[in-house]
Each structure stands twice: as structure tokens, then as C-alpha cells.
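Asker: Structure for this input, please:
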Amino acid sequence: MSRLENKVAFITGGSRGMGAAIALKLAQDGADIAITYTSAAAKADETVKAIEKLGRRALAIKADNLDVKALENAVNEAHAKLGRLDILVNNAGVYTMDTVDQLELAEFDRVMSIHVRASFVASKAAAVHMGAGGRIISIGSNLAEIVPSAGLIAYSTSKAALIGLTKALARDLGPREITANIVHPGSTDTDMNPANGDHAEVQRARMAIPKFGEAKDIAGLVAFLAGEEGRFITGSSFVIDGGANI
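Answerer: This is a model prediction of the structure:
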């Protein structure tokens, strides 16, 4: 039997990049998958087809993390159509670079809503459907713990807030044997931060292993936490950044 056989995972922002890699890895490990997307319908369809080729059921639901009702409905739709819900991965995210004197309050609120409020909304909705052994895994950032350059005030603040949310979820849901953990990727080769981008060399210079990670590296850690090996790990943060934080 596969590690996640008979499990269902719900992944926000699962149409491409890190989210798609997580969806595929959890499917390879035996889970049926529901993903959300905002605008990349073609990419979402590609991810669904790739999961189905693995012999797993897959569902793509259009739901913007800024739309509370759409996100709640997506969680409930995944449960209704796939029959259960065992794993939530709060992955959907945005990146912004503005210093405190440049950043508009509306943009600060947008970043906080996408990263923090939506993770609360999805976690609250998913927890209703989870039994013992449920997993909530949020994707943070190593920039929650270090701020190596100016312009990260909204991004770093939102990712740091996810740490507190994760610890609180772990405490609230622990009696039900539902775990909550957070994974902090560093420089990872995705559309958002390509390994050949303008700022890539600066990032590599900070790393003990001076190369960008791959989305599959993050997916592997998420899969570990989602599996049986992660059953006694909760309220914890995992940095996976090639040693940029040491």
C-alpha cells in the first residue's frame, strides 16, 4: 500500500510551481488531490491530467485566496466530491517588494489576506472534515526568520505571522490528533523566483549549498510531514533553503 493510500489532499495554488510539485508528489504517494487556482486554468488542467495518469483522482477548483466564500466552498466541494479530507497544504502565495515608505496599505492588506487570512479560512474549513491523523501544512518562507534586504516588509511579516498561526492551530487541534506544521523554503527555482533571474546570484552567495532548490525538494518535505512519519510532529517550522539561514 502507498504511504498516502485512501487519503485526500487539498492544496491551494496547486496549478503550477511549488504547488503543482506538491500535488504530484502526494499523488505519487497514493493520495487523491484537489487543487485551487486563480487564473491559470490551463496549468491547473495539466496538473489534474498528470495526477490522473498516476491513477489517482484529481479535481481543480477556481478559488481566489482573497475570496473567503470561494475558498470555503472549494474546501467543502473537495470533501463532497472526493469523499474525505485528510491533508491541507496552504501554498498559494504572492511576492511583493516595497519598503515601508513605498508600500500602500491596500497592498499590505492584500499580502496578509492571501498568506495569513486565507490560511486561517482554509484551515478552519478543512478541520471540520478532518479526523485523527489530519495534517495542516503551510508554506512559509525562510524570509520569515531573516530579512536580508530592504523591501520585504509585507512578505516577511505575512510569513512570520504564519508561524504563530501554525503554533496556535497545533495547540487547538492537537487533542483531535491533527497536526499543523510550516515549511520554510528558501531560493527555489520557480516562475516566481527563477534560478537565472536578476537577483539569483545574490541569493546563491548567501547559501551554504550555492544553488537553487527545486520544487520537488519542497514537495518531499511536505510529503514526509503528511505521511505516517509525521504523526508526532506538530507546531514545528522546517527551513529548507540550502543553508541560507545559518
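Asker: can we go C-alpha only for contacts and neighbour counts from here?
Answerer: Fine.
Asker: Centre of the chain to the lengthiest helix in the chain, how far?
Answerer: In the chain, assigned by DSSP state H, the helix with the most residues is helix 153-173. Relative to the centre of its chain, helix 153-173 is centred 13 Å away, using Cα atoms, centre = their mean, to the nearest Å.
Asker: outside of that helix, which residues touch it?
Answerer: 95-100, 108, 111-112, 115-116, 120, 138, 140-141, 143-145, 147, 178-182, 234-237 (Cα atoms under 8 Å, 6 or more residues apart in numbering).
Asker: Second input sequence below; structure requested for side-by-side comparison:
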Amino acid sequence: MKIVIIGGTGLIGSKLVARLGEHGHEAVPAAPNTGVDTLTGEGLAEVLAGASVVVDVSNSPSFEDAAVLDFFRTSTGNLLSAEREAGVGHHVALSVVGTDRRPDVGYFRAKLAQEKLIEDSGIPFSIVHATQFFEFARRIADEATGGGTVRMPPVLFQPLAGDEVAQAVGRAAAGAPLNGRTEIAGPEQFRMDEFFRGALAAWGDPREVVTDPHAPYFGAEMRERDLVPDGGATLGEIKYADWLAANPAP
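Answerer: Just a heads-up that it's a prediction; the model follows:
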């Protein structure tokens, strides 16, 4: 079946296109560099023609509160409208563990708004909530850096490999709509400060990791369980040390 992947040239999208193609689906990547822009609607009608499923793994270029909210509202609204016109039967979206617990956090609030649009669209849907990706760890460390130190809160953290995110999203896309959510997380749970202390050492990075209960995570102070599932999540199998051995720093 034809499955259109919005954000299909990005980290998760490109993995998803390859995985779905290997399973015999017509997996079509859709992104601005393929002529499809969900913010303007350009190319949507054409790429969705004949599609059975649309998977949205796109992300906002800015995490600033107003910008990210505008991105997901506009992009998702245009996409759902085009899907109704095209008769798409299943909308799959990748979201974040904890959106419903922290609507005061700008990015979570934006993803929650996206999920609400999907729920209210009338299109059968599946939403996959994921914890953070291994591939994003360096950016998290860089965002937390100041004066040669990396300030991290000692909250729970349960990242997973991007390949396993793509696997879970692909499974949702090929299956029947859940009209609900499923959660995925990594196989190991850490304290965030301890994870990054070990990660920087493994990277050969000389920055010092400082434990700070008030250190912000992309602008927001996290509570103990904000970044991990409440329970019942599907757990990946790839441990960070094994992933890092297979994906050494350039």
C-alpha cells in the first residue's frame, strides 16, 4: 500500500522509508526538499493521491514556544485537511512521552495541540509516544552547556535508538488504526546526570557534567518522571553502549 511519510528525509523518516520499502510498501518521502511543504500546503494534494496511510514524523525547525506551537498547528491542520480530501484512511504521528503531563512546557504544549487536532479530525489515527533518541544526546548536552560545564538534572531518563523508533512507527503504519496512543522507550533507565556523565566520558568529551536539580531541559525544569513512561510502554532492545559502539563519533 502507498504510505506517505511527512518528514521522510529526516532522521526517523529516512529510516522509516527504508523499513517500509523492505516490507513491500510504496513508501513515499515527503518534505520541502521533495516539493512538499505542509506549512503552505504546496504539493500535498499530489503526494497524497492514492495514499492509504500518512505518517507524520516532521519536526519544527524552532523550539521557541510560539514558533513550535504555530508549526504544529499549521502543519497538522493543512495535512489533515488534505488527507480528508484524498480519502486517507489512517493518520500516524510520532509524538513525545509526557505531553499530557507537562502542558506548561512549550514543546510539549505544541505536541499536545497537534495530538488534539488529530483526535478531532475524524480520520482514524495512531499516535506513537517515544522517549528521546540516542541520536539526540549530543544536542541535549550542547544545549545544557555553559562555561565548559554541562548542567543536568538528576531526573529519570530512558532514551532509545532511532532504528527502534522507526520500527515502532512502521508497525503502527502497517497495522489497523489504534484511535489512541502507544508508548515506546529504551531498555535502560538512568538518572539524566549519570547518563550524560557516562556518555561524555565515552565520547572523549572533556566537559564536566554537574548535577543541578534546577537545570532546565530545553528551557523547562523537569520533574522526576516527566521524561519516562508511566508504565506499559514497549521497550527497545538496543542499549546505549552497544549503539554507541556501532555508531562512533565522526
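Asker: TM-score of the superposition?
Answerer: Here the superposed chains carry a TM-score of 0.63, computed using TM-score structural alignment, normalised by the length of structure 1; 183 aligned residues with a Cα RMSD of 2.9 Å.
Asker: picking up where we left off before, show me which of the contacts of helix 153-173 of structure 1 are buried.
Answerer: 98, 108, 111-112, 115-116, 120, 138, 140-141, 143-145, 178-182, 234-235, 237 (16 or more other Cα atoms under 10 Å).
Asker: those strands in structure 2, which residues are they?
Answerer: Counting by DSSP state E, one finds strands in structure 2 at the ranges 2-6, 26-30, 53-56, 90-96, 125-130, 145-146, 149-152, 156-157, 180-185, 190-191, 208-211, 216-217, 220-221, 234-235.
Asker: Tell me the residues of structure 1 aligned with the fifth one.
Answerer: In other words, strand 125-130 of structure 2. Using TM-score structural alignment, strand 125-130 of structure 2 corresponds to residues 180-185 of structure 1.
Asker: now do the second one
Answerer: Under TM-score structural alignment, the match for strand 26-30 of structure 2 in structure 1 covers residues 32-36.
Asker: and the matching stretch, how far from structure 2 on average?
Answerer: With mean Cα distance after the TM-score superposition for structure 1, stretch 32-36 of structure 1 departs from structure 2 by a mean of 2.0 Å once superposed.
Asker: just how off-centre is stretch 178-185 of structure 2 within its chain?
Answerer: Its chain's average C-alpha position is 13 Å from that of stretch 178-185 of structure 2, according to Cα atoms, centre = their mean.
Asker: hang on, I meant stretch 139-157 of structure 1
Answerer: 16 Å.
Asker: now do stretch 79-89 of structure 2
Answerer: Distance of stretch 79-89 of structure 2 from the chain centroid (Cα atoms, centre = their mean) equals 22 Å.
Asker: Give the buried residues for that stretch.
Answerer: Quick answer for stretch 79-89 of structure 2 (16+ other Cα under 10 Å): Leu79, Leu80, Ala82, Glu83, Ala86, Val88, Gly89.
Asker: quick one, longest helix in structure 2?
Answerer: The residue-count maximum for a helix in structure 2 (DSSP H) belongs to helix 65-86.
Asker: counting contacts, what elements does that one pack onto?
Answerer: Packing partners of helix 65-86 of structure 2 (3 or more Cα pairs under 8 Å, 6 or more residues apart in numbering; DSSP states H and E): helix 44-48, helix 106-119.
Asker: before we move on, back to that, now distance to Ile118 of structure 2 too, for the strands of structure 2, in TSV please.
Answerer: TSV is the format used below for these (distance: least, Cα to Cα, whole Å):
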stretch	distance to Ile118 of structure 2
strand 2-6	15
strand 26-30	19
strand 53-56	11
strand 90-96	8
strand 125-130	7
strand 145-146	36
strand 149-152	34
strand 156-157	27
strand 180-185	10
strand 190-191	32
strand 208-211	38
strand 216-217	27
strand 220-221	26
strand 234-235	22
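Asker: Glu42 of structure 2 is nearest to which of those strands?
Answerer: strand 26-30 (10.8 Å; Cα to Cα).
Asker: Quick one: residues contacting the residue positioned nearest the centre of structure 1.
Answerer: The centre of structure 1 sits closest to Asn91, judged by Cα atoms, centre = their mean, with a distance of 2.2 Å. Shown in contact with Asn91 of structure 1 (Cα under 8 Å, 6+ apart): Ile11, Thr12, Gly13, Gly14, Met18, Gly19, Ser138, Ile139.
Asker: List the members of the residues you listed that persist in structure 2.
Answerer: Contacts from the contacts of Asn91 of structure 1 that recur in structure 2, judged by both residues aligned by TM-score structural alignment, their matches' Cα atoms under 8 Å, are Ile11, Thr12, Gly13, Gly14, Met18, Gly19, Ser138, Ile139.
Asker: With distance to Ile61 of structure 1 as new columns, can these be given to me in a markdown table?
Answerer: Shown next, in a markdown table, are those (distance: Cα to Cα, whole Å):
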| residue | distance to Ile61 of structure 1 |
| --- | --- |
| Ile11 | 10 |
| Thr12 | 9 |
| Gly13 | 10 |
| Gly14 | 10 |
| Met18 | 17 |
| Gly19 | 14 |
| Ser138 | 19 |
| Ile139 | 20 |
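Asker: Show me just the buried residues among those.
Answerer: Ile11, Thr12, Gly13, Gly14, Met18, Gly19, Ser138, Ile139.
Asker: and the fifth one, what pairs with it in structure 2?
Answerer: Spelled out, that is Met18 of structure 1. Structural alignment (TM-score structural alignment) places Met18 of structure 1 against Ile12 in structure 2.
Asker: Quick check: that match touching Ala161?
Answerer: No: the criterion here is Cα atoms under 8 Å, and Ile12 of structure 2 misses it with Ala161 at 10.0 Å.
Asker: Comparing the helices and strands packed on helix 65-86 of structure 2, which comes out most buried?
Answerer: Highest mean neighbour count of these: helix 106-119, a mean of 21 (counted as mean count of other Cα atoms under 10 Å).
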